[in-house]
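In: here is my input, please return the structure:
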Amino acid sequence: MAENKISYKEVLKESEYRKLLISTIINRFGDALDAVGFTWLVYQITHSGTWSAIIFALNILPNVIIQPFTGALVERLEKKKVIVITHFLRGFVLVAFFLIYLMGYANGWIMAGFTFVITTIEAFNMPAGNAFLPRVIKKEHITHGMSLNSTLSSAATLVGTGLAGVIIAAAGLKTIMIIDIITFFVAGVIIFTIKCEQMEENLEVIKSESYITTLKEGVNYIRSKQVLVNCIVIAVFLNMVLVPINALQAPLVSECYNLGSELLSVIGIAGSIGSILGSIMIPAISKKLSMKQTLIIFGMLMGLGVMVIPFGGMITDIVLIKYLFAGLCFTILTFTSSLIVGIFNITFVTNVDPKYLARATSVIVSAATAVMPIASMLVGWAKVRIETGTMITICGIGVIVLLVITMMINPELEPKKEMTNEVKVA
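Out: Predicted structure coming up:
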């Protein structure tokens, strides 16, 4: 088959896709700098862990309460314009915050407000970006294109995270903010230059409908596709059982490994490497395994990797071995999760009718994100009753149990032929 001969080199020959890829890399690099810089800035200004938690919650809240409704609105607009405008808007919002910071007026309330505004803008950007990708790349190149996009995004995040501390130490937080602002504008300009030959079908029809009708159509479309419903349910449960891994990294390092922040850095680097490796493997795995087989095989490996994470501090007192053990576990975790998520995204993008793509993206992201604050509260409640290591091991067992139940129920995770026939990318 022709698809078996496709290579990354061939995909990169598509000039408009290259522009989108470069824009994504620049954007992810800026986001990585911001993630480190803003986290440090919040604590530097407020000297409060409570404010850090509040601002973390505000980073999630718009995805839960706003994004389910933004997809229907984005569906009525030209996706390229939405992406460009949201990039520029975030840039201007950061400029405003930077000026307030320079004048010495920044405080917890102001940072919380700006966080909510920026995340709200991102709630429009994400569904637009997901719906725009199939319009700038050939259908037969989507698997390799999304894999390359994910791989280089992870690499940009790794580089940005690594450089953030160096930049802060050498040039200060102001430099981080300036670079972040520039990345938004540069990414927006690059997207603006993309020539999208594949016109947005049904846009005029959707515009003629009321917003409520567009929203209802999107919900009804998702409900009518059992594959999408099943994937959403599995994504929600996987997200829920993995929340403690992110929430308890610091206690894990301290209580289970008796080490400090150096191990956190090792975990972060190992996680990024795992994500990159998983993204690279997506085309090869997607050719050999179905979505269900990928979920079961690599999901089981993920569960085992999570289950044994706390044991690294028990098996040895040698620091280097502890680093290697924890690094290996987190590499397995991010390798398997990026592979599962990547193949899920490809299946999703290639089999959802393009005119519903933005709406479906909004619903799925919102559902998967909504469980995070609930799971975080449960983790906080359980933490005073259960040791960190025990809790993480239980999470690993939870992943395995979920997959065993999935095998027993055998839900439909592959698109039916008639669903595929609806796709009109070209």
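In: could you use CA atoms for every contact and neighbour count after this?
Out: Noted.
In: can you give me the helices in the stretch 101-250 of the chain?
Out: Using DSSP state H, counting those that start in this stretch, the helices found in the stretch 101-250 of the chain span residues 108-132, 142-171, 173-192, 203-208, 211-224, 226-247, 249-251.
In: so can I have TSV of those helices showing distance to residue 390 and mean neighbour count?
Out: Conversion of the helices of the stretch 101-250 of the chain to TSV gives the following (distance: least, C-alpha to C-alpha, whole Å; neighbours: other C-alpha atoms under 10 Å):
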stretch	distance to residue 390	mean neighbour count
helix 108-132	34	21
helix 142-171	29	20
helix 173-192	38	20
helix 203-208	51	13
helix 211-224	37	16
helix 226-247	11	18
helix 249-251	12	16
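In: structure for this one too, so we can compare:
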Amino acid sequence: MKPFALCYNNFRVYAIGSLITRVGDWMDLVALNWAVLQLTGSAFYLGLISACRLLPVFTMSVPAGALADRYNKRKLLLRLETGYMFFTITLALLLMYSGPFWLFALIVTLRSVFSTMGLTVRNAFIPSLVPPVALASAIALNATFANLSGIVGPALAGFLLTFVEPVSIFRISAITSLAVIGSLFWVRPMATLPEQKCHENTGIMEAINFIRSNSVVKSLLILAIVPMLFGFPYTSMMPIFSKELLKVGPDGLGILLGASGAGALTASASLSWLNVKNNHGKILVVSSIGFGIGLVLFALTRRMELALMAMYGVGLLGQTYRTMSRITLQHAVPDHLIGRVLGIALMDRGFIAIGAIFVGWLASYAGSFVAALFMGLGCALITLIIVLLNRNILRL
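Out: Now for the predicted structure:
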């Protein structure tokens, strides 16, 4: 069997549909943050809306993983993607008719329930599209297409926002959701262990006991907290950082996010071709520390070309961390537990919401420079402290 995931039709069709939809999602994210900044002019509210997007991670990731282990993943994804599209249309209508901010935040939260569950089920669905020999390639390519969308989406949104209002971007995002929905009608996943034999014990305690007994998975989950809490909130804070630190508008914001997306694309594309078998722990630690250093460099510069270089490095190292973490995790977890363990692991994204609220508050009271510097230094230094206290991470 071939080890390259694109050799398999199921994966190709799903990846193309997912790519189109993810471009719309990135356009949606830029438009959402820009709309909040237009409506409120507040870094705190920017952090608050980010929390509305990400706090459902804490409550819905694990139930989604349990559902993925028990039921047909393709049918689950169809329902979740359709629900997400419905709430995107609702957000567009609220902007059109100037709905109150509290209702806007509520719909963002409800939509995030569907996106959170969808992300967990998608990650559990990928192994059913390729044979085991191509799994590492599929994970890395899935990240590659996600990062390609992270270049195209923000750039398109930034360009369009100079001509149209955010509501138009939401309409485009809703339309692009049809691409992944169509691909899910087309693909026919391979039979996997959970589908061949239904496991009666699909409770969360089975997954928790597995994590407790597996030093690799436990170390991955501990290390994951730091970049999520201190580093990755940068995407939510970029509208205020770009405006106050670099004095640029929506077009500049799109270019900056596109630069980080280009770095992330480089990382995931490289990892899809390279068969990294050793030193996973060292790669994870170096990339997390380097991610923080990149944010520090971004905070210190006031020149756009240097900021773009820093953002490219941030995207490159941040995605190296995330992709290697997922590859290591999926190889360490048996098929019948993959949904529930991934559900627990993906709860780390909830720390982005906590970080965004705090960084938004810090930016409001101490300024964007202090907030950006705090993010970078926190990510690098606390990663180093955790590694010094738990050297087993280096042996992964």
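In: thinking again about what came up before, indicate which one of the helices of the stretch 101-250 of the first structure is closest to residue 288 of the first structure.
Out: Smallest distance to residue 288 of the first structure across these (C-alpha to C-alpha): 13.2 Å, for helix 142-171.
In: residues contacting the counterpart of residue 138 of the first structure in the second structure?
Out: With the correspondence set by TM-score structural alignment, residue 138 of the first structure lines up against residue 131 in the second structure. With contact taken as C-alpha atoms under 8 Å, 6 or more residues apart in numbering, residue 131 of the second structure is in contact with 1, 190.
In: now with 6 Å, please.
Out: Residue 131 of the second structure sits next to no residue when contact means C-alpha atoms under 6 Å, 6 or more residues apart in numbering.
In: got the contact list for residue 22 of the second structure?
Out: residue 149.
In: could the helices of the stretch 101-250 of the first structure go into a markdown table alongside distance to residue 19 of the first structure?
Out: A markdown table is the format used below for the helices of the stretch 101-250 of the first structure (distance: least, C-alpha to C-alpha, whole Å):
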| stretch | distance to residue 19 of the first structure |
| --- | --- |
| helix 108-132 | 13 |
| helix 142-171 | 11 |
| helix 173-192 | 6 |
| helix 203-208 | 24 |
| helix 211-224 | 30 |
| helix 226-247 | 30 |
| helix 249-251 | 36 |
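In: out of the ones you listed, which comes closest to residue 420 of the first structure?
Out: Closest of the helices of the stretch 101-250 of the first structure to residue 420 of the first structure is helix 226-247, at 11.7 Å (criterion: C-alpha to C-alpha).
In: elements contacting that closest one?
Out: On a contact count with 3 or more C-alpha pairs under 6 Å, 6 or more residues apart in numbering; DSSP states H and E, helix 226-247 of the first structure meets helix 357-383.
In: gap between the helix it packs on and the chain center?
Out: Here the centre of mass of C-alpha atoms in helix 357-383 of the first structure, compared against the chain's by C-alpha atoms, centre = their mean, to the nearest Å, lies 12 Å away.
In: show me what it is packed against.
Out: When contacts are defined as 3+ C-alpha pairs under 6 Å, 6+ apart, helix 357-383 of the first structure packs onto helix 49-65, helix 67-75, helix 108-132, helix 226-247.
In: what angle do the following helix or strand past that helix and helix 357-383 make?
Out: Helices and strands here follow DSSP states H and E; after helix 357-383 of the first structure, the next one along the chain is helix 388-409. If you take axes from the mean of the first three to the mean of the last three C-alpha atoms, to 10 degrees, helix 388-409 of the first structure sits at 130 degrees to helix 357-383.
In: could you point out which element follows helix 388-409 of the first structure?
Out: Using DSSP H and E, the helix or strand that follows helix 388-409 of the first structure towards the C-terminus is helix 417-421.
In: okay, which residue is most central for the second structure?
Out: The centre of the second structure sits closest to residue 349, judged by C-alpha atoms, centre = their mean, with a distance of 7.4 Å.
In: out of the helices of the stretch 101-250 of the first structure, the one nearest residue 275 of the first structure is which?
Out: Taking C-alpha to C-alpha, helix 142-171 is the member of the helices of the stretch 101-250 of the first structure nearest to residue 275 of the first structure, at 6.4 Å.
In: quick one: average offset of the closest one versus the second structure, please.
Out: Averaged over the aligned pairs, helix 142-171 of the first structure sits 2.6 Å from the second structure after superposition, using mean C-alpha distance after the TM-score superposition for the first structure.
In: chain center to that helix: distance?
Out: Its chain's C-alpha centre and that of helix 142-171 of the first structure lie 13 Å apart, by C-alpha atoms, centre = their mean.
In: grab the longest helix from the second structure for me.
Out: Ranked by residue count, the top helix of the second structure under DSSP state H comes out as helix 9-40.
In: one step back: for the residue nearest to the centre of the second structure, give its distance to residue 274 of the second structure.
Out: 26 Å (C-alpha to C-alpha, to the nearest Å).
In: what does residue 195 of the second structure give?
Out: Shown here: residue 195 of the second structure relative to residue 274 of the second structure, a distance of 31 Å by C-alpha to C-alpha.
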